[in-house]
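Participant: sequence unknown, structure follows:
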């Protein structure tokens, strides 16, 4: 599917949409540039069958509800608002009448509404259309050429670095045979190793590739068909999911034995051209002078090392500085910038050039308004540097700061809120985002984020450590390895910072040195660091070991992404299978992430609805008490968009709770968003400030919707006809980003 054709062109702005927030390299009004996804392509599944075509019989799914009028799709059994929908398999064709041959081919992955059903000579036929209003009925298709998909939810594979490869089981009994084993991790590992070595096992349909399948680069669908919550023989809870795999024909079969790509060489040979860049994002506020000097010296040392090793064309460093905006314009003039790129890795030639570029970097001459600064502005400035995604395969951002982050939550001293039964206005980042949203941007860009948090006596005295630690653990939880690259620097000492910088950057350089020599790259689970930073941040040996393990894991993940691009790794052919959504060997690691496919109109509707809810909530929260009605409105919107954004439209969605239809949307959802897991009793029992913080998080989600809308490459065209007016692009939004 073409993303470029589906992308918006020129300047566009839908009524009611928030503009993408400004990010100033100096204090200007320069616009943000939306980051693209990781530069990764995909193909090549290990399958236990040379050919697999499974017919999907919809009649057995008990969705038969009779025939509706031409303008209304069929409803799901037992529902008064949810429509039946299907996905087309490759080769599906629309006929004028049931039972006829030929017909017009429908694009694979098309998401269609079912308007009529008819059985003819023992074969089920469906009359389908592209929308819920009957504007574009395509005709009749055999039910066997479709997959029932009555939700918006699909799955995306996580990076396999640090976990076992995902097994796609033939049926539920096959998966259960592993879950019921005395040791599910051992049973699963043995199955993976046997198939990877060329063996077969009748329980398995396919095995996940050893390299990364990037949803943004080579689109695929893993729609959820069924779900079971189960406990292993050891008593560990497991969520088993029945999925269907659908991939465009041109995305399949590219790494079959004997293909041209099979001659590209081994992983070690391919990795000889692997390149890396590290951009240090440094707090340059009033207290940071000594640490700026330490970072300057460290990077100069790194450039000398790569020069000696002959790696100047393989490893590069950059530096971005940040402060915070002041409410006082005179102070702003002295602060000069919120975030500024001093040295871009694509432009620095050597150590001397680096020093020249950062000659003007110094600590701020005046203090900012709060102890917290604006590191998110610095991180986004680093993420959005032009061209570094095209030049470097492994990209790291290392944040160095001694303060927490402005993020829209309370910055006032403890004990001062609420004031007169009103929430205290909080100071936001200039980006409008919080740690989770910035991490999501890094995930889309394929960049690893690490944080070196200087736990200085001043931060401890200000009571800032706990707040900052929580923020930076969220920021540093990299989706590619599902680990927190958070490194506390005890007492904020310069020697401990220097040791951490040397370890992190030194190991990245060592990775490139090994790959340049053609050293073999390990596949399968890599060594994992402890989930948490050492309880005693002063334990230098533990800190060093943890940094080394995390850098190794991040490097491994980015190598798998790089090799996936080189090999054009793609998802498997069409089939149904059962999977575990967590690693059989380590239930703490997810094998898949939940995504919701939304069109531009749906995303626009969602933005408008949430904005309306926020406005209403603000009125409620400004009073003495919040109302339970706010909870009902929000839960209704979340449920609507997870099940079927087209089913109700923007006017009817807020009415669901009042019409007692909310349970209709909740019934059968295999996954829920944050709001759907929130109980009304919890909401009404929260204090005023906690409710205000929750609403602020909703505001940040609205900003993410604007960024997703502006993402040029993330949209996928799921055209059903040759007529451009009937084409419908969708965006795979992470479920956690819904309200």
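Facilitator: Looks like it arrived, so ask away. These numbers come from a predicted model, not from an experiment.
Participant: Please make it C-alpha for all contacts and neighbour counts, starting now.
Facilitator: OK.
Participant: Name the residues of the helix or strand harbouring residue 609 that are buried.
Facilitator: Per DSSP states H and E: residue 609 is located in helix 600-621. Neighbour-count burial for helix 600-621 flags 600, 602-611, 613-614, 617-618, 620-621 (criterion: 16 or more other C-alpha atoms under 10 Å).
Participant: next one: stretch 269-289
Facilitator: 269-272, 274-285, 287-288.
Participant: could you list every residue that touches residue 326?
Facilitator: By C-alpha atoms under 8 Å, 6 or more residues apart in numbering, residue 326 lies in contact with 332, 368-369.
Participant: Which of these has the largest number of neighbours?
Facilitator: residue 368 (20 neighbours; other C-alpha atoms under 10 Å).
Participant: For residue 382, see how far away residue 442 is.
Facilitator: 10 Å (C-alpha to C-alpha, to the nearest Å).
Participant: Give the burial count for residue 710, as a bare number.
Facilitator: 23.
Participant: oh, I was asking about residue 190
Facilitator: Around residue 190 there are 12 residues (other C-alpha under 10 Å).
Participant: Distance from the helix holding residue 609 to the middle of the chain?
Facilitator: 22 Å (C-alpha atoms, centre = their mean, to the nearest Å).
Participant: Who are the packing partners of it?
Facilitator: helix 628-643, helix 649-652, helix 688-710, strand 729-734 (3 or more C-alpha pairs under 8 Å, 6 or more residues apart in numbering; DSSP states H and E).
Participant: Just the residues contacting the last one, thanks.
Facilitator: In other words, strand 729-734. Against strand 729-734 from outside (C-alpha under 8 Å, 6+ apart): 6, 593-600, 708, 714-719.
Participant: Next one for the comparison:
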């Protein structure tokens, strides 16, 4: 097996390494947009706990790197993080550190739901699966509830977990994650010369109703989105190998769903039935499906003919609605131009013409009366496309649980991140990540003026990233048309609007959505039902985003597994190039707020250093020293990570950050463009933190007694500085 390499073992507390901003100053492991489990690296020295044969050498008794005052949770002295533990299923909380059945305070506390640890007594983890000692634990920071045996909990020192990726369509998408009883069985499959065949045999056995001895459970075939249906898959330990030269990880995971109890295994009929329900099959509720479409249109000088043709296409779409679809669609319109600082006569940068989503007929009227192209020229050919895309996401009054689309229509690229005229401080990768988190899908139409051919590559790269089809990143919902061929544009926009209507008709007629026969197919097959007598050919771009959105919609009725400990691969077992799990960090509102405040100070220091020609750390001391608990740390620091400015939870996370590594020497050696990129990247993250904080429904309580400040959000690790 020449493509397999020597394995490396790590416990859950060991390092994730991620490159981010400064290629000139630090090795870039991979682009920030792809940061994930493939970037595990390093060793923080915390002992591992296992449920089987330990994969690491026996640990010495845990070193007391904790301060446990008794009346409040233990604090890890190096990071100032509170110590939390994850209860195993069917454990108990006792009144005293004695396993006396008559002194049980709480039997079977929710499995893998974090508890605060107030005290550790006689802890010894050298026995691997049977650690000795006791933890005094509590659901809140203010009061301990009792004692738990060390063998009944896992220490969870970093709030790292994984989530399932979007699985893609039922035919070409990835396979569900299998959850194995032990690492050895999973390792044997990964090491098999015909890994795909070994894995396929397990899937086939499960599909036939069998229960492979080595498989505990599996991910539901339908998509369970952690941002809308919160669950926890904390990493307990992991090992590393390679497949075809690509790093992959074998992960031991716990699983928990707040508010739900009971182990979900293949032996559990109810769970098995719902987990095996295909992502092309909907439960009750598909009859209520609704569709929101927001157009984002360039209204600079060259765009008026295309605005008019879009208006006509929307009007024709309205006339073609059936009784089943006419009340399900609502529309929005956001228009954009360019920087008013550069050209004040442009009148506006972005405008939301639909503070309330409207009918197709009303949108046609708005396009006719309000969405007029300016007669004033922009400063250059590129425009602030990203401002329009950002405004559509944040300002549109999306309906709850609707399928959400943005149709971007423009003839020029957007200002790059770092350009003074880029008002959002973001790029296409930032916006694509935010669209994914919001379950909004974008189709882009690039109007190509042959006179501006030099702008095509940048526009196609930006529009293509924005229009990436979720669950199938190699496919893009991107259409191109020559501006000289107005009839071609008219036909294209008709096919886009009619195609979405047709897909909705098919979904309602079949009462069970189906996937396209293959990527890029022109039409989607139907299942028995009463589809429209004549259905127009559907563009593959429309079909692709419809299927991706529909899989998310159907997944609302799926439930992730809970109350088990198992081993899984972070890739598709049959197609290892497909990522199955991605890393997130669980943050509280308080932590996100403190991170934002710290980054704001870093931003001020960067700008001050630029103006005064002072060293970066000297500027940082001047803008933030008085607000720090230990200002001497800043004066003695050699790099940003040593200043004590950033929240402790960030410095405790096992990932590599070029921002944290920033030194005076690195800052001095950076070009003006690199400094601008750094500043704008930080500003983009600050805007993202603000947006996340404002999303009321995005925050979750792990325990019913948690205060609002302790509510959590599963932050994608790419959002970290």
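Facilitator: Great, that's in hand. Just so it is clear, the structure is predicted and the values come from calculations on it, not from any experiment.
Participant: before we move on, back to that, may I see the helices and strands packed on helix 600-621 of structure 1 arranged in TSV, with distance to residue 340 of structure 1 as well?
Facilitator: Output for these, formatted as TSV (distance: least, C-alpha to C-alpha, whole Å):
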stretch	distance to residue 340 of structure 1
helix 628-643	38
helix 649-652	41
helix 688-710	21
strand 729-734	30
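Participant: Go through the ones you listed and name the closest to residue 663 of structure 1.
Facilitator: Among those, the nearest to residue 663 of structure 1 by C-alpha to C-alpha is helix 628-643 (8.8 Å).
Participant: contact partners of that closest one?
Facilitator: 82, 150-153, 596, 606, 609-610, 613, 616-617, 647-648, 653-657, 662, 665-666, 669, 673, 675-676, 680, 683-684, 738-739.
Participant: Select only the buried ones of these in PyMOL?
Facilitator: Filtering those down to the buried ones (16+ other C-alpha under 10 Å) takes a single PyMOL command:
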select buried, resi 82+150+151+152+153+596+606+609+610+613+617+647+648+653+654+655+656+657+662+665+666+673+675+676+680+683+684+738+739
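Participant: Out of the contacts of helix 628-643 of structure 1, name the ones that lie in strands.
Facilitator: 153, 596 (DSSP state E).
Participant: would CSV of the contacts of residue 326 of structure 1 with distance to residue 638 of structure 1 be doable?
Facilitator: As requested, the contacts of residue 326 of structure 1 are exported to CSV (distance: C-alpha to C-alpha, whole Å):
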residue, distance to residue 638 of structure 1
332, 40
368, 38
369, 37
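Participant: out of those, who's nearest residue 295 of structure 1?
Facilitator: residue 368 (21.7 Å).
Participant: Correct me if wrong: the closest one contacts residue 325.
Facilitator: Yes: checked against C-alpha atoms under 8 Å, the pair residue 368 of structure 1 and residue 325 is within contact range at 7.3 Å.
Participant: what's the closest non-adjacent residue to the equivalent of residue 234 of structure 2 over in structure 1?
Facilitator: Matched to structure 1 by TM-score structural alignment, residue 234 of structure 2 sits across from residue 223. Leaving out its chain neighbours, the residue that sits closest to residue 223 of structure 1 by C-alpha to C-alpha, 6 or more residues apart in numbering is residue 154, at 4.2 Å.
Participant: contacting residues around residue 727 of structure 1?
Facilitator: So residue 727 of structure 1 contacts 717-721 (C-alpha under 8 Å, 6+ apart).
Participant: among these, which two are most distant?
Facilitator: Longest span within those, C-alpha to C-alpha: 717 and 721, 11.1 Å.
Participant: and residue 255 of structure 2, how many neighbours?
Facilitator: Residue 255 of structure 2, neighbours per other C-alpha under 10 Å, totals 22.
Participant: And residue 470 of structure 1, by the same measure?
Facilitator: Neighbours of residue 470 of structure 1 (other C-alpha under 10 Å): 12.
Participant: Then residue 307 of structure 2?
Facilitator: 20.
Participant: Could you check how far residue 577 of structure 1 is from residue 223 of structure 1?
Facilitator: Relative to residue 223 of structure 1, and taking C-alpha to C-alpha, residue 577 of structure 1 is found at 11 Å.
Participant: Could you check how far the corresponding residue of structure 1 for residue 160 of structure 2 is from residue 246 of structure 1?
Facilitator: Matched by TM-score structural alignment, residue 160 of structure 2 corresponds to residue 153 in structure 1. For residue 153 of structure 1, the distance to residue 246 of structure 1 equals 14 Å [C-alpha to C-alpha].
Participant: repeat for residue 187 of structure 1
Facilitator: In terms of C-alpha to C-alpha, residue 187 of structure 1 sits 28 Å off from residue 246 of structure 1.
Participant: Tell me which of the two has more neighbours.
Facilitator: residue 246 (24 against 17).
Participant: That one: helix or strand, and which one exactly?
Facilitator: Here residue 246 of structure 1 is assigned to strand 237-247, by DSSP H and E.
Participant: quick one, strands of the stretch 351-500 of structure 2?
Facilitator: Secondary structure of the stretch 351-500 of structure 2 by DSSP state E, counting those that start in this stretch: the strands cover 403-410, 440-448, 468-469, 472-476, 478-482.
Participant: on that earlier part again, how about the match of residue 234 of structure 2, what does it touch?
Facilitator: So residue 223 of structure 1 contacts 149, 153-155, 243-245 (C-alpha under 8 Å, 6+ apart).
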